[in-house]
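[1] Prediction below, plus the sequence it came from.
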Amino acid sequence: MDLARALKEYVAYLAVERGSAANTVEAYGRDLLRYTTYLAQQGISQPAQVMRSDVERYLQALSSLELASSSVERATSAIKGFHRFMVAEQICDSHPAVDIPLPKKPDRLPDVISPQQAAALLDQPFLQTSASQRDRTILEVLYGCGLRVSELCGLDLQNVLLTDEVLRVYGKGSKERIVPIMGTAACALQEYLEQWRSGLVRSHVTHENASAVFLNVRGGRISRQSVHSLVEKYGRVAGLMGLHPHTLRHSFATHMLQGGADLRVVQELLGHSDISTTQLYTHVDRTHVRMAYMGAHPRAHS
């Protein structure tokens, strides 16, 4: 079996037997297609032909493209998993990537906006149209609930329980969690569902798309790309250049912790499996900590 065929089997394995999330399967498939294409250009088409040096050269070439460290880490994980799968399935005997370490993540703090900047973003005037009020609601829910973009786009009507003030959200690996929705986010969502969403509904869309909370102008489920674009657009109007949806999630977590929320609670709200991921947010606003120290400690001033 050649590498191209093995790759198809591995992608099917991830989707069916492992039950990996669709976004993960797509990303791994894309990473490994680039990898096997590179190997083919080196005259390597059979799994047994791949040597550790081939994997190392490919990863060096990948690093030279100035990709995000997370992208290189994911590609490395995909390659290691692919070769491990081929050994387990007896497609080949060798695992050339077995002891190749994952690249070390840099200690990069996430971008956040201040509460005042969040207010400027959310309190700006929105047109009284279905699309504009949908956009307003998306911004409120991203910041008010700390959702990932994929979670927001995948939100269905039956998972909105406004009477109970919660959303049922499916995160990475299709893990379910319950997220509170209150205040302006809940008001915006209720108003959107009652008054504006019907203006986006189209009779020809499939039942699956028709159940989506957030619809595009053609009546289908809104895409992640559209959410990225609208966040950037409204951020620019509010003076926040290059605003990213994930920045709203980071800001939600940071502002919750600054407001006194317990770290374990924020971990649960964000859907982090490892609390060390959530702990990153305790180091985001060093200015906030410094000012608190300067104002409280009797020996802070020389």
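    Noted; the coordinates are in hand. Numbers count the residues shown, from 1 in each chain.

[2] drop to CA atoms for contacts and neighbour counts, all remaining ones
    Fine.

[3] where along the stretch 101-250 of the chain do the helices fall?
    115-122, 130-145, 149-153, 183-191, 207-210, 224-237, 245-258 (DSSP state H, counting those that start in this stretch).

[4] just checking, what packs against the last one?
    Read it as helix 245-258. Using 3 or more C-alpha pairs under 8 Å, 6 or more residues apart in numbering; DSSP states H and E, the elements in contact with helix 245-258 are helix 130-145, helix 224-237, helix 263-270.

[5] Go through the ones you listed and pick out the most buried.
    Comparing these by mean neighbour count (mean count of other C-alpha atoms under 10 Å), helix 130-145 ranks first with a mean of 22.

[6] so it versus helix 245-258, what angle?
    Angle of helix 130-145 versus helix 245-258, following axes from the mean of the first three to the mean of the last three C-alpha atoms, to 10 degrees, is 40 degrees.

[7] contacts for helix 130-145?
    For helix 130-145, the surrounding residues in contact (C-alpha atoms under 8 Å, 6 or more residues apart in numbering) are 122, 126-127, 147-149, 152, 179-182, 184-186, 188-189, 192, 196-197, 199-200, 214, 216-217, 227, 230-231, 245, 248-249, 251-252, 269.

[8] relative orientation of that helix and helix 183-191 in degrees?
    Using the same axes, to 10 degrees: helix 130-145 against helix 183-191 is 140 degrees.

[9] quick one, helix 130-145 and helix 263-270 angle?
    Angle between the axes of helix 130-145 and helix 263-270 is 150 degrees (criterion: the same axes, to 10 degrees).

[10] Quickly note the distance from S211 to G154.
    Distance of S211 to G154, computed by C-alpha to C-alpha, to the nearest Å: 10 Å.

[11] These two: who's more crowded?
    G154 (22 against 19; other C-alpha atoms under 10 Å).

[12] what distance separates the helix or strand hosting M294 from the centre of its chain?
    For M294, the enclosing helix or strand under DSSP states H and E is helix 286-296. Helix 286-296 sits 31 Å away from the centroid of its parent chain (C-alpha atoms, centre = their mean, to the nearest Å).

[13] All the strands of the stretch 1-150 of the chain, residue numbers only.
    For the stretch 1-150 of the chain, applying DSSP state E, counting those that start in this stretch gives no strands.

[14] what's the span of stretch 34-53 from first residue to last?
    End-to-end for stretch 34-53, by C-alpha to C-alpha: 17 Å.

[15] L142 versus the residue most central in space within the chain, what's the distance?
    Nearest to the mean C-alpha position of the chain, by C-alpha atoms, centre = their mean, lies R148 at 4.9 Å. Separation of R148 from L142 (C-alpha to C-alpha): 7 Å.

[16] Against that first model, consider the following:
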Amino acid sequence: MVFDVVPSGRTAAADVRLDRAHRRWLAGLAPSTRRGYSADVAAWLAWCAAHGVDAGHPSGRDLGEYLDTLADTVSIATRARRLAAVRSFYAWARDEGASDADPNPPRRSTPRVRGLDAARLGGLSATEARTLMSAADAHHPRSAALVALLLTTGLRISEALSVSVGDLRPDTHGRVLLTVTGKGSKVRTVVVPELAAHRCTVIAGQRGRTAALFVTRTGKRWSADEARDHLARLGRRCGLMGLHPHALRHTAATLALAGGTNIEAVRAMLGHASLATTQRYVTAAGALDASPAEALAAQFVAPTASEPTASGEQAPAAGGTSTT
């Protein structure tokens, strides 16, 4: 357990949930990041336990007091890294439903180090996402369907795995829609672009409408832990170490925003209750009338020989070799 002392007002069950979330978050980080962030977040949780702070719902003032206690013992860079680790953990925990906390320390307590992004969660670039999509296609239809669905809709892993065959339905405009129940039992509908819809149709096969979409070889609904392990292995196959489902959700958000999709449309797609949560992913301004899912799907299709790559170079023909 992370906690040696149960903070006032907390229950043992709540502490166990947060501890499990802490372990899952660490498991999804790259090894180099995990080494530092593991100790950083553990130190924060231990401080909460020792000072009677509810680590599941800390305030910005709580986090500010913690940072202030470090001022005389560690460098500004170390304090900034610890802040980055704590905020990264809570951003992940909010999306996983383990906590709704979003602690922001007072400005006077916030260490300032040029170039450090305290909200970075580790999304993929468009090139890395295409590499992952190609690896998933080559590996197994179920892998391809899951990766395509997460990358183009930004679903949480729990939402994706709860999908049944009949949940995917066409609308009058020829699109495929999917209604999911997210955090707080809030229901939302997302567009599933052809890139993902086709792959989902392949794995659905002839199963009935109430059957789970993502199943094991024995026909049992795929569990979150099994899917996380599968994605981690798939990531290692293509050099994306420490890959985890939230990285794909983060990728969907950042690439949609970078492509010019309106932030409110991205908020609705992700199911965020607050626009402030979505704004953590902002990397570009602009607006598109198209669905974020359609804009995302276009980024995950490898360029043809006649199309320029992101660097402006012509893509090699399929099966060909580069001359550089």
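    Looks like it came in fine. The shown structure was predicted, so the numbers you read here are calculated from the model rather than taken from an experiment.

[17] would a markdown table of the helices and strands packed on helix 245-258 of structure 1 with distance to L161 of structure 1 be doable?
    As requested, these are exported to a markdown table (distance: least, C-alpha to C-alpha, whole Å):
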| stretch | distance to L161 of structure 1 |
| --- | --- |
| helix 130-145 | 14 |
| helix 224-237 | 22 |
| helix 263-270 | 16 |
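
[18] Which of those helices sits closest to R57 of structure 1?
    helix 224-237 (32.6 Å; C-alpha to C-alpha).

[19] follow-up on the earlier one: between the helices of the stretch 101-250 of structure 1, which one is closest to G171 of structure 1.
    G171 of structure 1 lies closest, by C-alpha to C-alpha, to one member of the helices of the stretch 101-250 of structure 1: helix 149-153, at 5.9 Å.

[20] quick one: that closest one to structure 2 mean distance?
    Mean deviation of helix 149-153 of structure 1 relative to structure 2 after superposition (mean C-alpha distance after the TM-score superposition for structure 1): 0.9 Å.

[21] what range in structure 2 does that helix sit on?
    Counting by TM-score structural alignment, helix 149-153 of structure 1 pairs with residues 157-161 of structure 2.

[22] how long is stretch 258-269 of structure 1 end to end?
    End to end - C-alpha to C-alpha - stretch 258-269 of structure 1 spans 15 Å.

[23] And the contacts of it?
    Against stretch 258-269 of structure 1 from outside (C-alpha under 8 Å, 6+ apart): 145-146, 177-179, 253, 256-257, 273-275, 278-279.

[24] If we use 7 Å, what do you get?
    Contacts to stretch 258-269 of structure 1, defined as C-alpha atoms under 7 Å, 6 or more residues apart in numbering, come from residues 179, 253, 257, 275, 278.

[25] Ok, stretch 240-252 of structure 1 next?
    Under C-alpha under 7 Å, 6+ apart, the answer for stretch 240-252 of structure 1 is 110-113, 142-144, 146-149, 228, 231-232, 235.

[26] Now do the buried residues in it.
    240, 243-252 (16 or more other C-alpha atoms under 10 Å).

[27] For M291 of structure 1, state which of the residues you listed is nearest.
    S251 (19.0 Å).

[28] how close does M241 of structure 2 sit to R233 of structure 2?
    9 Å.

[29] try S162 of structure 2
    In terms of C-alpha to C-alpha, S162 of structure 2 sits 22 Å off from R233 of structure 2.

[30] do L255 of structure 2 as well
    For L255 of structure 2, the distance to R233 of structure 2 - C-alpha to C-alpha - is 23 Å.

[31] same deal with L63 of structure 2?
    Using C-alpha to C-alpha, L63 of structure 2 is found at 35 Å from R233 of structure 2.

[32] Next: A46 of structure 2.
    32 Å.

[33] Could you do A212 of structure 2 as well?
    With C-alpha to C-alpha as the criterion, A212 of structure 2 and R233 of structure 2 are 23 Å apart.

[34] next one: A148 of structure 2
    16 Å.

[35] Name the residues that touch the match of helix 149-153 of structure 1?
    Counting by C-alpha under 7 Å, 6+ apart, 180-182, 214, 222, 224, 245 sit against stretch 157-161 of structure 2.

[36] how about that stretch: buried residues?
    157-161.

[37] Please apply the same query to stretch 268-279 of structure 1.
    Quick answer for stretch 268-279 of structure 1 (16+ other C-alpha under 10 Å): 268-271, 278.

[38] which of those residues lies closest to L67 of structure 1?
    L67 of structure 1 lies nearest to T278 out of these, by C-alpha to C-alpha, at 24.0 Å.

[39] Could you find the closest non-adjacent residue to the closest one?
    Q267 (5.6 Å; C-alpha to C-alpha, 6 or more residues apart in numbering).

[40] follow-up on the earlier one: so which of the buried residues of stretch 240-252 of structure 1 comes closest to G81 of structure 1?
    Among the buried residues of stretch 240-252 of structure 1, H246 lies closest to G81 of structure 1 (C-alpha to C-alpha), at 27.4 Å.

[41] Show me what I138 of structure 1 lines up with in structure 2.
    By TM-score structural alignment, I138 of structure 1 lines up with L146.

[42] Look up how far A138 of structure 2 lies from its match.
    For L146 of structure 2 relative to A138 of structure 2 (C-alpha to C-alpha), the value is 13 Å.

[43] likewise K183 of structure 2?
    33 Å.

[44] the more surrounded of these two?
    K183 (18 against 11).

[45] That one matches what in structure 1?
    Under TM-score structural alignment, K183 of structure 2 pairs with K172 in structure 1.

[46] Please tell me how far that match sits from S150 of structure 1.
    Taking C-alpha to C-alpha, one finds K172 of structure 1 at 9 Å from S150 of structure 1.

[47] just V141 of structure 1 next, same as before
    From V141 of structure 1 to S150 of structure 1 the distance is 13 Å (C-alpha to C-alpha).

[48] same check, this time on A40 of structure 1
    Distance from A40 of structure 1 to S150 of structure 1, by C-alpha to C-alpha: 33 Å.
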